[in-house]
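*Asks:* Build me a model from this:
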Amino acid sequence: MKKRLFALLSCAALAAASITGCSSQKPAESAAASAEAESTTGAPSKEVGDYKIALITMDSIDQHWVTLNEGAQEAAKELGVTVSFMSPNTKDDAQQIECVNNAVAGGYQAIIVAANGPDAISSALKEAKDAGIKIVYVDSPANVEAEATFSTDNEAAGTTAGNEMLKALKDAGVTSGKIGIVNVNAATDSTVKREAGFRKAFEGTDFELMETQYGEGDAAKSQTIAENYITQGVVGIFGCNEGSTTGTGNAIKASGNTGIIGVGFDKSDAIMNLINDGYLLCTMAQNPDLMGRDGVEAAVRALQGETFGGLVTDTGVSVIKAGNTEDAAGTTDVTATKDWKIALITMDSIDQHWVTLNEGAQAEAKALGVTVSFMSPNTKDDAQQIECVNNAVAGGYEAIIVAANGPDAISSALKEAASTGVKIVYVDSPANVEAEATFSTDNEAAGKTAGDEMIKALEAAGITSGKIGIVNVNAATDSTVKREAGFRSAFEGKGYELMETQYGEGDAAKSQTIAENYITQGVVGIFGCNEGSTTGTGNAIKASGKTDIVGVGFDKSDAIMNLINDGYLLCTMAQNPDIMGKEGVKAAVRALEGEELGGAVSDTGVSVLKKN
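*Replies:* Next up is the predicted model:
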């Protein structure tokens, strides 16, 4: 749920752009596209009353919850509603339940909650819901159906944490040894999933993951646990939340053994200091401010009568290491000392995904006082995209923000650009050249989510076997290749037959022909890996009249939303291209101003959009 508050800005274009196929969006065209691309999960559209909304997080102390509240209060101020931060002083189920009961007794109309103990709090939330109160989850859900949930994909982020530790250990020549895990408790949904993902990363390795110990999210208790692990000779320790991570870093610091790899979760000043001082390798930084903002917007819209169908939104995560602790995801202030010339080169200039990405970039360019030229080809073509890169270099552009159509194909041109001093930033899909930063969806995790959604729908219909078709763009584009890999992983061990992938070049008409061919072969489901593939898949199912075929896709457009609402597609994985564009410009400016971003990779999140 990202509010579309972006104003449009005309961008400069190279004279050669129209000759080479590199286009530049005109303001009127951008405005029209903006209207068409308006999010179905955007800001409230009706007149807003002064609703009373309670925000109840696990505690009121951790910086994570303080930042979440700041985002919530910002949205409340914009919308003219009241949000009361009613969280306990410590992580305690009984206190959190009392906060819920107080909200009900106080006449609050909605409760935004991060459940400490999902089982413990569910009874109180059910009573609140039965009384007509709208429930929205942030960070950690309970077991009662809610209007919507805004959280990190915690299992995927936990796996990322594990992979970071594994890489660091292997780089140090350590291929076996004991690993400690400091968690909050055995009940909190978010941290349990982080641990599960972390453990998954170590499957098939020679490392021994020790029994998890619980510190209740308290830094001092967690430090004692981590110190005990250290006496047992661990080579690495994972902290599952802010307090656990702080305690882990402090224990490593106290031991003087900086050879122990500490990896954590959440971001605070204490954690950043421990990373910069070398006592922690990295932390998985969430976006609690977005959770808070989006939670308030969802609560208000629900109070206005809108329904979300239990929508779950991934609010993204960034890996923060020494060198990028100012957070390449853009949480720090950015100042441009001159009107930098930045080229934005996406895969094409037509898909709504790229139009929306450009809108985010132009809004940020206007805010910073820099020039961003949208120089993308009219169609997905490697040769045209390479020519756009060469034109940007020849035109004196100082940075290039690029979504690589063919990572191998474009890398040589990008390497030449970088060698001349041009700063490279990736959005959506990276190439094979080192860049300042990357802003994209965790495509493999999102692809698996798409697969899980299809399996759930098929099993609900009593279908436990059958053929599944996959319509992809090509065999090279990094983002869509990873989506397919994630989708396929969801079906491992199932009774379905995943057919050979067919490629439609992201073109809706070509993709429809492919999907129609799959349908003649009796498929029970089809997955489209991008906007054009998804549109083509939905159109094929519509033309066949076989609405029992489960169509699942990727990206969002008016055409896709219409196909979902008309019952020809089950759902689509909606990215946040506006955020990619906005953060890409910020990163480019920071790099041009001399900052080192360390190649940071930021997950900009994804939402599962279904029929309203």
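*Asks:* Going by C-alpha atoms from here, please, whenever you check contacts or count neighbours.
*Replies:* Will do.
*Asks:* Tell me, how many residues neighbour Ser440?
*Replies:* 26 (other Cα atoms under 10 Å).
*Asks:* Check Gly236 too.
*Replies:* Gly236 has 26 nearby residues by other Cα under 10 Å.
*Asks:* And the closest residue to it other than its chain neighbours, how close does it get to Ile61?
*Replies:* Leaving aside its chain neighbours, Gly236 sits nearest to Ile261 (4.4 Å; criterion: Cα to Cα, 6 or more residues apart in numbering). As judged by Cα to Cα, to the nearest Å, Ile261 and Ile61 stand 27 Å apart.
*Asks:* The two: which is more packed in?
*Replies:* Ranked by neighbour count (other Cα under 10 Å), Ile261 and Ile61 place Ile261 first, with 26 against 14.
*Asks:* got a list of what that one touches?
*Replies:* Shown in contact with Ile261 (Cα atoms under 8 Å, 6 or more residues apart in numbering): Met165, Ala168, Leu169, Val235, Gly236, Ile237, Tyr279, Leu280, Leu281.
*Asks:* Buried residues, stretch 105-125. List them.
*Replies:* 108-118, 120-122, 124-125 (16 or more other Cα atoms under 10 Å).
*Asks:* And this one, please, so the two structures can be compared:
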Amino acid sequence: MKLQSKRTTALVAFTLTAVLSLTACGGGDAETDAATGGEGGEGGGELSLTMLPKNLGNPYFDTSTAGAEEAAEELGAAIEEVGPETASPDAQVQYINTAAQQGVGGLIVSANDPTAICDAIEEAQGAGTKVVTFDSDTSPECRDLFVNQATPEGIAAKQLELIAEQIGGAGEIAILSASANATNQNAWIEMMEAELESNADYAGIELVDIVYGDDEDQKSFDQTEALLQNHPDLKGIISPTTVGIAAAARYLQDSESKGQVALTGLGTPNQMRPYVEDGTVEAFALWNPGDLGYLATFATAALINGDITGEEGDTFEAGRLGEFTVEADGVVVLGEPFVFDAENIADFDF
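*Replies:* The predicted structure follows:
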């Protein structure tokens, strides 16, 4: 694939999870150490990072890059964003190879495939580059750390918390999911079902139906209509899929159920903004990709500087986000999903 031209960013308050070419001070061994992040980054050069999202021009990754740039400025790091026009693993390999050849200290990658880029990552690591995945992981053995946006347990718990708040802790609810065999969706639903059965705080809530829109807009729209017809006492809908929640909101917006049936789940600010602004949806969740890029950048710097090795139990500071601990398999979790509502949704563009 033809390489897309690189965008070198000034280190401003918002940053991309990026990797930068290092400008080293001095010469000889010090220059080499600085370029690779060796000796804790004490070679006298600027910390260099390269950010490799799944693809460029994606508003979600533009936001994560902005967070990375914010972190890079605080760290005094140089940062460069590179990437393909379309999200494919083959297209990412050439950027990984280039970063290794340039001797950057750290590479931050949202992987388009769990294994296809592993050989290239291994070569980069052999050249002294620390590799951190974010948003989308490789196999654990391929990278040094994975910065995960949220745990399945956290995603499930947040959706239940939101619907309970919006229906006053009591009433019938339903779930509008993606496909019946969607692994992540099913895991969240199982966790929500278990929590509803075991948590006394949800004793007044009854899950009456689970339907599937197959991540198709029209089918999800139709399933929302069917839920309301089949369950006239329905108080709320959880849709843990960005396609489903938007389709359900569109149906509710022009129905008599607007303001009567609560809707929450997982969505993006750009798709959900009109429904929040007109009161169809009170609040929904996802995660803040800006914070994700910010954390990934601090984690990469901690590896380069020798503050952590990526072993379970390692701890490091991540600026305004505070202290984080490396968990099993080299995973660092950002935290609970981020809640979007009328007060903050205008602050985001993805």
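*Asks:* Nearest to Asn185 of the first structure among the contacts of Ile261 of the first structure?
*Replies:* Ile237 (16.3 Å; Cα to Cα).
*Asks:* Run through the helices of the stretch 451-600 of the first structure in chain order.
*Replies:* Secondary structure of the stretch 451-600 of the first structure (DSSP state H, counting those that start in this stretch): helices at 478-490, 508-520, 531-544, 558-565, 577-592.
*Asks:* To Ser411 of the first structure, which of the ones you listed lies closest?
*Replies:* Across the helices of the stretch 451-600 of the first structure, closest to Ser411 of the first structure is helix 478-490 (Cα to Cα), at 12.5 Å.
*Asks:* before we move on, the earlier item: so which of the buried residues of stretch 105-125 of the first structure belong to strands?
*Replies:* Judged by DSSP state E, strands contain the following of those: Ala110, Ile111, Ile112, Val113.
*Asks:* Could you report the separation of Ala71 of the second structure from Leu47 of the second structure?
*Replies:* Taking Cα to Cα, one finds Ala71 of the second structure at 12 Å from Leu47 of the second structure.
*Asks:* Isn't Leu303 of the second structure up against Thr309?
*Replies:* Yes. At 5.9 Å, Leu303 of the second structure counts as touching Thr309 under the criterion of Cα atoms under 8 Å.
*Asks:* ok, the two, which is more surrounded?
*Replies:* Leu303 (25 against 17).
*Asks:* A helix includes the more buried one, no?
*Replies:* Yes. Counting by DSSP: H, G, I helix; E, B strand; the rest coil, Leu303 of the second structure is found in a helix.
*Asks:* on that earlier part again, in JSON lines: the helices of the stretch 451-600 of the first structure, plus mean neighbour count.
*Replies:* Below are these laid out as JSON lines (neighbours: other Cα atoms under 10 Å):
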{"stretch": "helix 478-490", "mean neighbour count": "22"}
{"stretch": "helix 508-520", "mean neighbour count": "21"}
{"stretch": "helix 531-544", "mean neighbour count": "27"}
{"stretch": "helix 558-565", "mean neighbour count": "19"}
{"stretch": "helix 577-592", "mean neighbour count": "26"}
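*Asks:* can you redo the ones you listed as CSV with distance to Gly71 of the first structure?
*Replies:* CSV is the format used below for the helices of the stretch 451-600 of the first structure (distance: least, Cα to Cα, whole Å):
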stretch, distance to Gly71 of the first structure
helix 478-490, 30
helix 508-520, 38
helix 531-544, 31
helix 558-565, 28
helix 577-592, 16
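*Asks:* Which among those is found nearest to Phe374 of the first structure?
*Replies:* Evaluated with Cα to Cα, those place helix 577-592 nearest to Phe374 of the first structure, the distance being 11.0 Å.
*Asks:* following the closest one, which helix or strand comes up?
*Replies:* strand 600-603 (DSSP states H and E).
*Asks:* how about the helices in the second structure?
*Replies:* Ranges of helices in the second structure, per DSSP state H, are 28-36, 59-75, 89-102, 118-126, 152-166, 183-198, 217-230, 242-253, 269-277, 289-304.
*Asks:* which one of those helices is the most hemmed in?
*Replies:* helix 289-304 (a mean of 28; mean count of other Cα atoms under 10 Å).
*Asks:* what residues are up against the aligned residue in the first structure for Ala71 of the second structure?
*Replies:* Per TM-score structural alignment, the equivalent position to Ala71 of the second structure in the first structure is Ala75. Shown in contact with Ala75 of the first structure (Cα under 8 Å, 6+ apart): Gly292, Arg293, Asp294, Val296, Glu297.
*Asks:* same thing but at 7 Å, please
*Replies:* Arg293, Val296 (Cα atoms under 7 Å, 6 or more residues apart in numbering).
*Asks:* what does Ile470 of the first structure give?
*Replies:* Thr501, Gln502, Ile526, Phe527, Gly528 are the contacts of Ile470 of the first structure under Cα under 7 Å, 6+ apart.
*Asks:* With distance to Glu242 of the first structure as added columns, please give the residues you listed in TSV.
*Replies:* Formatted as TSV, the contacts of Ile470 of the first structure follow (distance: Cα to Cα, whole Å):
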residue	distance to Glu242 of the first structure
Thr501	42
Gln502	45
Ile526	41
Phe527	38
Gly528	38
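*Asks:* Need those in JSON lines (columns: distance to Ile401 of the first structure and neighbour count).
*Replies:* Shown next, in JSON lines, are these (distance: Cα to Cα, whole Å; neighbours: other Cα atoms under 10 Å):
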{"residue": "Thr501", "distance to Ile401 of the first structure": "30", "neighbour count": "17"}
{"residue": "Gln502", "distance to Ile401 of the first structure": "29", "neighbour count": "17"}
{"residue": "Ile526", "distance to Ile401 of the first structure": "32", "neighbour count": "28"}
{"residue": "Phe527", "distance to Ile401 of the first structure": "29", "neighbour count": "30"}
{"residue": "Gly528", "distance to Ile401 of the first structure": "26", "neighbour count": "31"}
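*Asks:* So which of the residues you listed are in strands?
*Replies:* Short answer: the contacts of Ile470 of the first structure in strands (DSSP E) are Gln502, Ile526, Phe527, Gly528.
*Asks:* Touching, the first one and Asn472? I think so.
*Replies:* When you say that, I think you mean Gln502 of the first structure. Yes. Gln502 of the first structure is in contact with Asn472 according to Cα atoms under 7 Å; the separation is 6.2 Å.
*Asks:* which ones are touching the corresponding residue of the second structure for Gly316 of the first structure?
*Replies:* Using TM-score structural alignment as the criterion, Gly316 of the first structure maps onto Gly335 of the second structure. By Cα under 7 Å, 6+ apart, Gly335 of the second structure lies in contact with Gln149, Ala150.
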